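**Student:** Here is a sequence together with a model predicted from it:
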Amino acid sequence: MLGWWIVIYPETGTIPEHTLASWESGLGGLDWLRPLLDSGHASQLQGNGYPNRYRLAAHAVLPLLQAGAPGKGPLSSYHPERVAACQPEQWLIVEAWDQS
């Protein structure tokens, strides 16, 4: 499959114990990050696909998660109790692993 495996977790957390959500997406699966990067609500920490890593403001991404998987693809895992425990001022990490 060409695309991405995406995992979101708190900046102070680890995978899988603190994962908020994860999903697979196609090639355009990271397009939802562009507006967050452009607005300053996200920054790219690492890029090369192994993984691409982003830091996002929780207040900007949590509403997207609550509506389903941002981008393309259904959520593979979602932990509403962990999402509800996040504070709006908290930072989250998005890891996007290249699946090609």
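**Tutor:** Happy to help now that I have it.

**Student:** Please count neighbours and contacts with C-alpha atoms only from this point.
**Tutor:** OK.

**Student:** Please, where are all the strands along this structure?
**Tutor:** Using DSSP state E, the strands of the chain run over 4-10, 21-25, 42-46, 52-57, 75-78, 91-98.

**Student:** for the ones you listed, which one sits closest to Gln66?
**Tutor:** strand 75-78 (9.1 Å; Cα to Cα).

**Student:** how far does the closest one sit from the chain's center?
**Tutor:** Averaging C-alpha positions (Cα atoms, centre = their mean, to the nearest Å) puts strand 75-78 11 Å from its chain's average.

**Student:** What helices and strands are in contact with it?
**Tutor:** Applying 3 or more Cα pairs under 8 Å, 6 or more residues apart in numbering; DSSP states H and E, we find strand 75-78 packed against strand 21-25.

**Student:** A further structure is provided below for comparison with the first:
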Amino acid sequence: MIGWWIVVAAQTPEERDQAIDTKLALLANWEVGPRGIDWLHRLVKAGKASQLAFSGYPNRFTAQACDVLPLLAGGPPAHQGPAIIGDDYVMPANWKGNLIFHQDKIAACPSDQLLTIDAWDLS
């Protein structure tokens, strides 16, 4: 596995699936190495998030903004991922890239907003 592309949106899963333009509700998206969704699993274990899909195309989670947005204040949550060496690429340990954080939208997001977090398998 190469890692994950994570998309955080200020929409319910139903709103996200029915939206014509999904970019309007986009709060953040980024790519991380294989253990880059551990923070989501910790939220699920703590009862602060639910995992709705497990396929990787995508793995889908929901959580309240008050539980997720503080974790994104300094960018993507830290993770302890291994280095990945492929046929024509090398990704260093704890790699993250292609970061897009809409700080204005994050700041304006109500704390009780249900977020949809999709984690797409980059393999």
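**Tutor:** Alright, I've got the coordinates. Everything numeric in this text was worked out from a predicted model, so none of it was measured.

**Student:** Turn the strands of structure 1 into TSV, including mean neighbour count and distance to Ala84 of structure 1.
**Tutor:** TSV is the format used below for those (neighbours: other Cα atoms under 10 Å; distance: least, Cα to Cα, whole Å):
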stretch	mean neighbour count	distance to Ala84 of structure 1
strand 4-10	23	12
strand 21-25	23	12
strand 42-46	16	20
strand 52-57	20	15
strand 75-78	15	11
strand 91-98	22	13
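
**Student:** In JSON lines: those, plus distance to Ala69 of structure 1.
**Tutor:** Formatted as JSON lines, these follow (distance: least, Cα to Cα, whole Å):
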{"stretch": "strand 4-10", "distance to Ala69 of structure 1": "10"}
{"stretch": "strand 21-25", "distance to Ala69 of structure 1": "7"}
{"stretch": "strand 42-46", "distance to Ala69 of structure 1": "17"}
{"stretch": "strand 52-57", "distance to Ala69 of structure 1": "15"}
{"stretch": "strand 75-78", "distance to Ala69 of structure 1": "5"}
{"stretch": "strand 91-98", "distance to Ala69 of structure 1": "13"}
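
**Student:** For Pro63 of structure 1, find the nearest of those strands.
**Tutor:** When the strands of structure 1 are compared by Cα to Cα, strand 52-57 sits nearest Pro63 of structure 1, at 11.2 Å.

**Student:** mean shift between that closest one and structure 2?
**Tutor:** Compared with structure 2 after fitting, strand 52-57 of structure 1 has a mean deviation of 0.6 Å; criterion: mean Cα distance after the TM-score superposition for structure 1.
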